[in-house]
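S.K.: How does the following fold in three dimensions:
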Amino acid sequence: MKILSKYAAYISISLIGLLFIYLVNLFLMKPYSIDHYLAKELVADLLDSPEYMTYIGIFDPLNPILKHNQKISINSLENSKKNYLSLKQRLETLQKYNPKKLTQLQKITQKIAIFDTQNDIEQYEKFRFHTYPFNQISGNHLNAVEFMTDTHPIRNYREATDYIKRVKKFNRAAKEDLIWLNEQKQLDIFAPKFVFDHVIRQLEELISYQDSENPLMQVFNRKLNKLDISIKQKESLITKLSKTIEHDVKPGYQLILEYMKANYKNANEYHGVWSLPNGEAFYASQLKAYTTTDFTAEEIHQIGLSEVERIGKRMGEIFTALGYEVNKPIGQMMNDLNENSDFLYADTPDRKTIVIADYNQMVKEAEEDVKPYFERFPISPVEVRAVPEYSEKTAAGGYYQAPSLDGSRPGVFYANLYDIKQTPTFGMRTLTFHEAVPGHHFQIALNLENDDLTLYRKMGYRTSAFTEGWALYSEQLAVEAGMTKNLYDELGVLQSEMFRANRLVVDTGMHHKKWTREKAMEYMKETTGMSDTEVRVEIERYIVWPGQATSYKIGMLKILELREKAKDALNEKFDIKKFHTIVLDQGIVPLFVLEDVINNWIDSH
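M.R.: Just a heads-up that it's a prediction; the model follows:
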């Protein structure tokens, strides 16, 4: 017995020693494994972002210890500098790994991590203050409220009190944002006038809300009613939140409002980032980061013009097949179709409920129709919800929120139902294909559920060139698979593709060719037939988010190009199911990495 105890002690000491050596290697040296290093870096970044910890859900059981559900990120200049220095160290470490000693999966991981880190370093060093943190679609003031109402969980009394503690920190965050804005002011960087107009209106609304109108209170109250707690506890919580909104939310928003009003006269008279200091270089960096290609702004502009012409020709053919006389521009014909009451929901009090029910039915149909084209399907469900009313006036037509890693929250496709003309029936399936099945939900949920991918490959890198490129590719795949029910549905898909091709033209038009917002809106209206509301919201989005909108079509074109290349090379060996598996199994990758992956697959045959 003594001998066994002695050996057990030796083993325990040895294991502790090995663990100590491993931790020293992981935290104080270049870790032996690049996967372990990036996982450590990701976890460190994760622990620095309480919002992301809440978003993925898996840390919530540890919340009594970590208290992350009580915190928000504070974007101070000091924190930003600290993050930059960490990025410099990360790049140095990543470049020390010899590709010859890495597995094929690790080689891809290294390429992705170096590319992403270099982009972030360049952003800080050259373009740190070139973005607009307060804008009409994804401003800090909107993001904070949306995070609390859509993501922060209230499943028990503790999480309800955490909600209040989190909201209490809005004031400090606003003060740090004000410091950032004043630093930007020194560089003479200001958003365009219309952005000031939107943000001022939004802030005034958020400040003027009474408790019954405030979305922070509305959602809190609704979730409280589902808890098994006493009436006295509920009343106490509501009173505390009311005081917190009055003392910590509104004063912070008031600071930003005063800044916006005081600097209204300084608003940028132009709409493109070419007008900012070193603006052309900034735009080139944005295009590289978002498209993950080396295309110049001019090349992207010309691709867009070519695609607009091609898609318009096909739409004309369908109109002719449907018996229409094509005697006006395609955009005007689509506009007429958009306004045709035959394709619009009646504007009744229950319209949103009816539309959401129809969307959810379309999701179910798509899940059945797509089965012959995929080897794997997400475990996580997806559902459709309406965009919250407080942001629907300026939000995009639809967007997707990923499921949580622990499976407690489904994937959600948010549909914007503010303008009745945003929901013509012939365009609904297209949005379903893009945001849900087989688009964003398939790609993102399968990525999170892929046990073969490391933590970094699942969660450490994002690029809209891949994610949005896949979603747009999914729309065309749906047509090829017969998931559109008639030619009107196909027109809806083509209108969506025309819209993304337009983005190549108008984004580069404004930020490279110095177009005005009005010229871009006119072009998009004439060629897509989108409603005035949609066109305005979209063009204004591209102005505050330069380059991102080009990633959709560029990503789609690359996936189609690679599919055709594989078809030509493999002939009868080509399997569409396998192609989709190869594309999705690597997680989210830059397009140049995806091309390498497909080339290797072709060569392996």
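S.K.: make it CA atoms for all contacts and neighbour counts henceforth
M.R.: Will do.
S.K.: If we ignore the residues flanking it in sequence, what's nearest residue 483?
M.R.: Spatial nearest neighbour of residue 483, excluding adjacent residues (C-alpha to C-alpha, 6 or more residues apart in numbering): residue 369 at 6.3 Å.
S.K.: What's the separation between the one you found and residue 582?
M.R.: According to C-alpha to C-alpha, to the nearest Å, residue 369 and residue 582 sit 21 Å apart.
S.K.: Let's compare: structure for the following, please.
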Amino acid sequence: MRLSLALALAAAPPAVLLAPLPAAAQEQPAATESERLHQWFEKKFEEQLQFDPLWLTSLGRRDRYGDLGEYSIEAADWQLAWHKATVEEMEREFDYDKLGPQDRMSYDLWKYEYESAARTAKWRGNAYIFTQMQGVHSSLPSQLISMHRVETPADLEAYISRISQFERALGQLTERAQDNAARGVRPPYFAYDFVIAEAKKLIDGAPFTGGSDTALWGDGKAKIAALLEAGKIDAAAAEDMRRRLEKALRDSYRPGYERLIAFMEADKPNAPKVATGVHTLPDGAAYYADCLRESTTTDLTADQIHQLGLDEVSRIHTEMNAIKQRVGFEGDLDAFFEHVRTAEWNYFPEGDEGAAAYIAAAKAAIDNIERELPNYFGLLPKADLEVRRVEPFREQDGGAQHYRSGTPDGSRPGIYYAHLSDMSANPKNMLEVIAYHEGLPGHHMQISIAQELTGVPTFRTQYGYGAYAEGWGLYAEKLAKEMPNTYTDPYSDFGRLSSELWRAIRLVVDTGVHAKGWNEDQAIQYFSENSPMPLETIRSEVRRYIVWPGQATSYKVGMIRIQQLRAEAESALGDRFDIRAFHDVVLGGGSLPLSLLERRVRDWIAQQKAA
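M.R.: From the prediction side, this is the model:
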């Protein structure tokens, strides 16, 4: 779900059919009821947006442009109470039976979002506030650099204002981490190391110490220089802005990080030395069950997910053996894993040269597949896509590649980010499949289409569910194989299977760690024995699962459900099945819990059969 950062931390640890159903096939709701509901959704979603200034910024808006928002428990409680009141008002003011299918979907989704937030709110005390995967300590600077556009002096004033609030924002979150630690809820030792190192990098350099500029000092000076060059300020105003920017960094930004570092360093000796799952936390089994429910948007149990993972690992190994035989490799699958993992030809050189080559190759793969998209989709994204290396202050060896969405109006492109500080964690045969997952036809396509939808309440263009989004990303990897000029090298196709295997292993390892008592070493051992992934990537992945319970299960569960729905449609419609229409149905409703996606696809199947 798309929550404010405060709520996300509290909970955790961003067409043919939608486009409404064809008018002839859709129930005709009472216009006044439908219109009233749409107006109500717009009003309530606007209220929700105003809670989160950075969400507004991510949408390209300048409301509350000088604010960071609130990260306290009190703010999270207030927002949850507001959401509860909206559901009660909706149920009181609107007659569900008078609504058509699209409006019922919106009604049910708004209610689902509240019920989900209410369930997870009770587990705030079990949340890891600062880890290598969760934490405003690294996301805030990155968001200001990439999303806070400065085109006027007022924009720069807002930028300085936000930096002046770092001490308060980081302080609120540090207090939450302290409160959870006092209850015995601490992430494992390695999370402390990551957070301390990241925080120190953010205040190491000018204007605090000698050497290179810190990230925000360099970014802020560049933004000021751009205003000066554009003639929007004079030299005296530019110097005054630099002075006040430096003051905000010294008076708020650095103290906020120093407090966080002091807490993490003092508390680190209390952290678990052997990393295990959340089953060790208070009511850990129930907490993890809810993590799975939130991540998969299903009622699958830990045992069911674990077995699903084991079955998928076995199936994928069989397909991998076929490729091993195809390339004429003599030896068993483990030996082939080692061959692929250690082959010099499978890696770019270390350093900037290798990183640049990786970025260029990823762009080429995306450009190739973009030409084929009209043959598989009616809906196409309007937003541009860029491929970038992760900023140095948050780059991690073996860190997972990821996507950051652009603005709905296209003024900021979507960005596929790659961690390239350790090229040994980025084998060439995995490059293509990752580009398809993060870029096209994966996350960029799905998220951009959702943001660009018309004819639905705005909130449906912005909410997101991991099982849907990550399930689509993994489905897109396999879909790309159906398109011309992809995975032409058998080793790249092996990379595709390696990616799918990686997500199947996640089902086994995540549930193994959090429900079956595995520790970090046991999880790494299972992963290494069953995958060709580099060891550094495996270690990074396992540590991700440990601090982010349940999230890693969303990919494969979502992919399988989308594949099942496609198979169901193909079987029901036979020769009348249209792959472009099916994809537009899946993407044209925005991100949905899997139960609502099933309803949407099955309604479409019924309409096609009746047409």
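S.K.: Aligned against structure 2, show me the partner of the residue nearest to residue 483 of structure 1.
M.R.: Counting by TM-score structural alignment, residue 369 of structure 1 corresponds to residue 372 in structure 2.
S.K.: and its match, how many neighbours does it have?
M.R.: Residue 372 of structure 2 is flanked by 15 other residues according to other C-alpha atoms under 10 Å.
S.K.: Could you do residue 331 of structure 1 as well?
M.R.: Count around residue 331 of structure 1 with other C-alpha under 10 Å applied: 21.
S.K.: So it: helix, strand or coil?
M.R.: Using DSSP: H, G, I helix; E, B strand; the rest coil, the secondary structure recorded for residue 331 of structure 1 is helix.
S.K.: For stretch 451-460 of structure 2, buried residues please.
M.R.: Buried residues in stretch 451-460 of structure 2, counted by 16 or more other C-alpha atoms under 10 Å: 451-454, 456-460.
S.K.: can you check stretch 481-490 of structure 1 too?
M.R.: For stretch 481-490 of structure 1, burial by neighbour count (16+ other C-alpha under 10 Å) applies to 483-484, 487-490.
S.K.: Give me the mean deviation of the helix or strand where residue 197 of structure 1 lies from structure 2.
M.R.: In the assignment (DSSP states H and E), residue 197 of structure 1 maps to helix 193-208. Average distance, helix 193-208 of structure 1 versus aligned residues of structure 2 after superposition (mean C-alpha distance after the TM-score superposition for structure 1): 2.3 Å.
S.K.: helices or strands next to the following helix or strand past that helix in the packing?
M.R.: Sequence order places helix 215-224 as the next helix or strand after helix 193-208 of structure 1, per DSSP H and E. Here helix 215-224 of structure 1 touches helix 140-150, helix 231-244, going by 3 or more C-alpha pairs under 8 Å, 6 or more residues apart in numbering; DSSP states H and E.
S.K.: For the ones you listed, give me JSON lines that also has distance to residue 307 of structure 1 and mean neighbour count.
M.R.: Shown next, in JSON lines, are those (distance: least, C-alpha to C-alpha, whole Å; neighbours: other C-alpha atoms under 10 Å):
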{"stretch": "helix 140-150", "distance to residue 307 of structure 1": "34", "mean neighbour count": "18"}
{"stretch": "helix 231-244", "distance to residue 307 of structure 1": "52", "mean neighbour count": "16"}
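S.K.: now these as TSV including distance to residue 13 of structure 1?
M.R.: Below are those laid out as TSV (distance: least, C-alpha to C-alpha, whole Å):
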stretch	distance to residue 13 of structure 1
helix 140-150	46
helix 231-244	50
